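Peer 1: below are the sequence and a predicted model for it; my questions follow.
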Amino acid sequence: MGSFSIWHWLIVLVVVIAIFGTKKLRNVGSDLGAAVKGFKDGMKEGSTTDDPARPPQQVTAARAGDPHTVDVDAKTKS
């Protein structure tokens, strides 16, 4: 009496199809699939391990002669 047999589930399925119709069930299934896909994509986006932005580094005397170093004056915005 604790578990349902396959015949119980088939009767429930026939009743659900009779009440809602196949078109509505198909729409619900596609909406559910789109929601699961969106959730998975969101989880992939959130778990990216990009390098965190490093704070700007100061130019030391050792790097002052480096040709790739740009010397600029910082101005305040007025």
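Peer 2: Perfect, I can see it now.
Peer 1: from now on I want contacts and neighbour counts done on CA atoms only, so please keep to that.
Peer 2: Noted.
Peer 1: list the contacts of residue 39.
Peer 2: By Cα atoms under 8 Å, 6 or more residues apart in numbering, no residues touch residue 39.
Peer 1: next up, a second structure to put side by side with the first:
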Amino acid sequence: MGGASIWHWIVVGLIVVLLFGRGKISDLMGDVAKGIKAFKKGMSEDDTAKPVQPSEPVRTIDHQAGTQTNAATTDHKVG
């Protein structure tokens, strides 16, 4: 007892078939398969796409660290 016996699974299967019917279950599985195929197709199209080149060169800003102090990092004694 306490485990899932064969009768448990038979009853669950009958309830599922009665609620959804054979046609609805097969239609649902077909829709899931179409969704998976569309996802795979979309992923393969992303792999073949050309990388986007920037229209102008990337500019960098040279900045020396430690020239400014942040108010949140300074120690204040309250009291």
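Peer 2: Noted; the coordinates are in hand. Only a predicted model underlies this, so the values are computations on that prediction, with no experimental measurement involved.
Peer 1: and the TM-score between these chains?
Peer 2: The TM-score (TM-score structural alignment, normalised by the length of the first structure) is 0.51; 54 aligned residues with a Cα RMSD of 2.5 Å.
Peer 1: and the gap between residue 28 of the second structure and residue 41 of the second structure?
Peer 2: To residue 41 of the second structure, residue 28 of the second structure is 20 Å away according to Cα to Cα, to the nearest Å.
Peer 1: what's the answer for residue 49 of the second structure, then?
Peer 2: For residue 49 of the second structure, the distance to residue 41 of the second structure - Cα to Cα - is 13 Å.
Peer 1: neighbour count for these two, which is higher?
Peer 2: residue 41 (11 against 8; other Cα atoms under 10 Å).
Peer 1: mind telling me what element that one is part of?
Peer 2: Secondary structure assigned from DSSP states H and E places residue 41 of the second structure in helix 6-48.
Peer 1: mean deviation, that helix versus the first structure?
Peer 2: Following the fit onto the first structure, the mean deviation recorded for helix 6-48 of the second structure is 1.1 Å by mean Cα distance after the TM-score superposition for the first structure.
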